[in-house]
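S.K.: Provided below are the primary sequence and the corresponding predicted coordinates.
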Amino acid sequence: MNIYIVRKIAFFIFVLFSSSSFSSSDSLFSAGVPSLAPMLKNVTPAVVNIYTINEAQEKNNYIDDPFLRKFFNIPGQPKSKKRNRSGLGSGVIIDSKKGFIITNNHVIAKAQDIKVRLHDGREFKASLIGADPASDIAVIKITPKNLTSLKFANSEKLLVGDFVVAIGNPFGIGQTVTSGIVSALGRSGLGIEAYENFIQTDASINPGNSGGALVNLKGELVGINTAIIGSRGSSGSVGIGLAIPVNMALDVTQQLLKYGEVKRGYLGVSAQDLTGELSKAFGINTIRGSIITRVQNNSPAEKAGIKVGDVVTKINNEPIDNTAAMRNKIGLLKVNSTISMQINRKGKIINTNVKILERKISKQSGIKINTRLQGMVFSEIKENMPEYGKVNGIKIVKIKKNSKAYSVGIRTNDIILSINNIPVQKIEDLEIVSGKNDSEIVVHVQRGKRTAFILLQ
């Protein structure tokens, strides 16, 4: 029997026999038949459709070609046309009294105009409160008039196999509801965001669902729908949807509401996953943890006595399974907070406290950029470059060999297509995309006909 049908039958049975665990107001029965409709009646008004307008420059590759201009005696300099480009996504009302809506950063990035359409058809113009490209979370605000907000679940208590419902605006066709289960937890290392701790679900998520709600059967928000993983050339759901856990989203949201940006903790180390071979070499009887490969001078880590070769096994008494887990844990801590770290140093357990500080944002060429982009000289793609008219991005014209970018494989003449999944074309885009935070960034790089996502830690 088709596994999809089996799962739906299992879902029906679950709804049938679990209804007694819910209050009458949250009943999963409608007219005596198992149904999600009663729950959705209270949830769907809190999920909104988001429409954005971006201004994009459009060039005519033939008219802009300097040889053709000279051949046809076309006077003057080529001018690019500016056209409005629309985008779409979803959002979740988290504060009905103040009109705050949480969505994905990539939904509203570089938008000049943001509009929100409610479930009842009302439309509002929204303003941007703050955005965090590293976690792909943004907060916008509309006029609070008879709004409905969602209750929050504790995503730490979510289990693989729990039933969930995804609500959003796929392909802009209007609000749509799909159901499924939690397929996996703690997905990371996918190269989608700088900070990854995704909930994986088989509830159908498609373009336009980004920023929408993932809720449990009580109608509580458990995650923010963010991305899909599909086969090459596929633009729709193939059963692997990813959502940001609500606990993580709310931590980021609190800082956006308070500061307009996220002030991330800075430890000052480079690290890699602990393997079985490394574990034996270092005389450690565990393969879980993150091994320190570099400690920056005068950093919080150095002041706390952390050394190269130390294996971080716990932070604030919570196990650290790998480097991604450590990066997420540190990056989501509040600045100036003190944490406890358990370290395995050649088989000896050491406990130490570290004060997490904020890394200073650097300035280069008159704009603020992420420090991980230092050591490179950038240029917009110009007429005299072979990439002109063929690719949109920012060209690296020079790179220092002692830079972070060089150490991870970025080279001269590479083209940066996007940072944290946001396209870049102008030098100013570096500040818009990465200048407001100094956390890890995911850079999409093209070299010749090949492209790759590279994480700058």
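M.R.: That came through, no problem. Numbering: from 1, shown residues only.
S.K.: rest of the way, CA atoms for contacts and neighbours
M.R.: OK.
S.K.: List the buried residues of the helix or strand containing residue 6.
M.R.: Per DSSP states H and E: residue 6 is located in helix 3-18. By neighbour count with 16 or more other Cα atoms under 10 Å, helix 3-18 contains the buried residues residue 15.
S.K.: what ranges do the helices span in the stretch 351-457 of the chain?
M.R.: Per DSSP state H, counting those that start in this stretch, the stretch 351-457 of the chain carries helices over the ranges 404-407, 427-434.
S.K.: Please apply the same query to the stretch 1-150 of the chain.
M.R.: 3-18, 37-43, 66-71, 105-108.
S.K.: what sits up against the second one?
M.R.: It refers to helix 37-43. 26-30, 149-150, 217-219 (Cα atoms under 8 Å, 6 or more residues apart in numbering).
S.K.: Could you do the longest one as well?
M.R.: With Cα under 8 Å, 6+ apart as the contact definition, helix 3-18 has outside contacts at 28, 34-35, 163.
S.K.: Check it against this one:
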Amino acid sequence: MAEAQTLSARSMRAMWMGVLAVALLLAQAISARALPESFADLAEKISPAVVNITTSTTVTAGTGPAPIVPEGSPFEDFFREFQDRNGGGGNGGEARPRRSQALGSGFVISEDGYIVTNNHVIENADEIQIEFFDGNLIDAELVGTDPKTDIALLKVTADQPLPFVSFGDSDTARVGDWVVAMGNPLGQGFSVSAGIVSARNRALSGTYDDYIQTDAAINRGNSGGPLFNTNGEVIGVNTAILSPNGGSIGIGFSMASNVVKRVVDQLQQFGETRRGWLGVRIQDVTPDMAEAMGLAEAAGAMVTDVPEGPAMEAGMEAGDVITVFDGVEVEDTRALVRQVGNTEVGKTVRVVVLRNGETETLKVTLGRRETAEDSAVPAAQIQDQADPQILDLMGMSLSELTPELREQLELDQDIDGLVVTDVDEMAEAFEKGVRAGDLITDAGQQKISTVAELQEQITVAEEAGRRSILLLIRRQGDPRFVALPLEDK
């Protein structure tokens, strides 16, 4: 009996040792997968498709700031001679043109010679020269640019098919994934750096920004170069760095490939971008705005203005909250702008809006943003103006519009509302950015032009149990919604 128990214990111990061994092997395999032994094979595979870009631009010498030298200084003659020798035009000499060069990076996306880089790499360039990995030099032609995403498409003609790389799906990149950046940092030639995805969906300053943040070393000259995943697919275009000294400190930004692919496809097809245009001004829905409107959550995009365009033709109104666009739920204004821009011009889409607590579905045929940006504002009709009334409310002094105030604020005749003449700096209105000179055109999502109309909407909000009221405020033509507490009235 004792011997049987001993054998059983030994068997159990052997089994657990086996399980432990398997677990250790799996852990080693996972560790090896997470931390590659080398990127050499990947670099060797993708390097031939990465290029250095040199641009030449004709500039006029002497157009920049001249050195400040006190009159009568012993250096005065020296700087005059220096400017004359270099075409600076000192003492009336003519400024002579000279050539200025800049360096950047790029990558080939097709065997017939299409090359992607940053717009700022080739902007204003007279000549663009591509240096390939094997040292071959070829002049490039500019196909098209998109300053909004800082992307440019070039084309070269080669004697044989070129090595190229493909775009990957940037949406599948996760924070912590390994990435490899390639390019021409500081003009030193081909260089590889590795790091991880530090963050996703970063926005810098553009309307269509969708940057991947990485700690892979990116320096000046890397602009326009590719950011690869470990499969050798391009998931970003290296565009910018955050640095106090101009060098890499581990915070670099690459425009996501899913944005770049759409831009490149349009540049190839049209030589320019063609983005969808809804024709509204919008802002995010804040929690206090959601409470003031009785919304369940602070989501969607609040319409602040509907100028002449597709949305107006479809019946959209200021105060509508866009919740669904073309079958996709709208999280915020940034998401809506990107989705509209990525939608085909001329497509008719269903847009779901919340209006006065009810859901409505509108059919909107999208226009083209690039065309709409240059459209003019139609003339306004003249209306009579009643005698003004003045009211102190919610920390603000409000006045009905007078001809003098309309002229002072440069308001069109078809715009009505209450003018903010003063704001108490201790009131919440001041904290939320309301200032003297602002014009309140809507209250509780209803048009107002008189003090009585505002007081009526406040009563409606109180009877509905609201703690705040939503106001539409315009400043120099730009509208935005602000929710102010009723207890401050």
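M.R.: Structure's in. What do you need? Everything numeric in this text was worked out from a predicted model, so none of it was measured.
S.K.: coming back round to it: turn the helices of the stretch 351-457 of the first structure into a markdown table, columns for distance to residue 446 of the first structure and mean neighbour count.
M.R.: Shown next, in a markdown table, are these (distance: least, Cα to Cα, whole Å; neighbours: other Cα atoms under 10 Å):
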| stretch | distance to residue 446 of the first structure | mean neighbour count |
| --- | --- | --- |
| helix 404-407 | 14 | 17 |
| helix 427-434 | 17 | 20 |
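S.K.: export these to TSV and tack on distance to residue 43 of the first structure?
M.R.: Output for the helices of the stretch 351-457 of the first structure, formatted as TSV (distance: least, Cα to Cα, whole Å):
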stretch	distance to residue 43 of the first structure
helix 404-407	45
helix 427-434	32
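S.K.: Relative to residue 260 of the first structure, which of the ones you listed is closest?
M.R.: helix 427-434 (13.7 Å; Cα to Cα).
S.K.: quick check: the closest one aligns to which part of the second structure?
M.R.: On the basis of TM-score structural alignment, helix 427-434 of the first structure is assigned to no residues in the second structure.
S.K.: list the helices and strands that helix packs on?
M.R.: Applying 3 or more Cα pairs under 8 Å, 6 or more residues apart in numbering; DSSP states H and E, we find helix 427-434 of the first structure packed against strand 367-369, strand 376-380.
S.K.: again, only using 7 Å
M.R.: strand 367-369 (3 or more Cα pairs under 7 Å, 6 or more residues apart in numbering; DSSP states H and E).
S.K.: And residue 460 of the second structure, which helix or strand is it part of?
M.R.: Using DSSP H and E, the element containing residue 460 of the second structure is helix 451-463.
S.K.: Count the residues that sit near residue 485 of the second structure.
M.R.: 17 (other Cα atoms under 10 Å).
S.K.: pretty sure it contacts residue 468?
M.R.: Yes - here residue 485 of the second structure reaches residue 468: they are 4.0 Å apart, a contact under Cα atoms under 7 Å.
S.K.: Need the counterpart of residue 188 of the second structure in the first structure.
M.R.: Under the alignment (TM-score structural alignment), residue 188 of the second structure maps onto residue 173 of the first structure.
S.K.: same deal with residue 273 of the second structure?
M.R.: Residue correspondence to the first structure (TM-score structural alignment): residue 273 of the second structure is matched to residue 262.
S.K.: Show the contacting residues for residue 54 of the second structure.
M.R.: Under the criterion of Cα atoms under 7 Å, 6 or more residues apart in numbering, the neighbours of residue 54 of the second structure are 101-104, 128-130.
S.K.: hang on, residue 77 of the second structure in a helix?
M.R.: Yes - assignment of residue 77 of the second structure by DSSP: H, G, I helix; E, B strand; the rest coil places it within a helix.
S.K.: who touches it in this structure?
M.R.: Per Cα under 7 Å, 6+ apart, neighbours of residue 77 of the second structure: none.
S.K.: And the helices of the stretch 351-457 of the first structure: which comes nearest residue 186 of the first structure?
M.R.: Minimum separation from residue 186 of the first structure across the helices of the stretch 351-457 of the first structure (Cα to Cα) falls at helix 427-434, 24.7 Å.
S.K.: rewinding a little: which of the contacts of helix 3-18 of the first structure has the largest number of neighbours?
M.R.: When neighbours are counted by other Cα under 10 Å, residue 28 leads the contacts of helix 3-18 of the first structure with 24 neighbours.
S.K.: Hmm, that one is touching residue 218, no?
M.R.: No - using Cα under 7 Å, residue 28 of the first structure is not in contact with residue 218; the gap is 9.0 Å.
S.K.: The first structure: which residue goes with residue 146 of the second structure?
M.R.: So, by TM-score structural alignment, residue 146 of the second structure is matched to residue 132.
S.K.: Give me the three-state assignment for the residue nearest in space to the middle of the second structure.
M.R.: Nearest to the geometric centre of the second structure sits residue 209, at 2.5 Å (Cα atoms, centre = their mean). Per three-state DSSP, the secondary structure class of residue 209 of the second structure is coil.
S.K.: Give me the nearest residue to it, chain neighbours excluded.
M.R.: Leaving aside its sequence neighbours, residue 209 of the second structure sits nearest to residue 203 (Cα to Cα, 6 or more residues apart in numbering; 5.1 Å).
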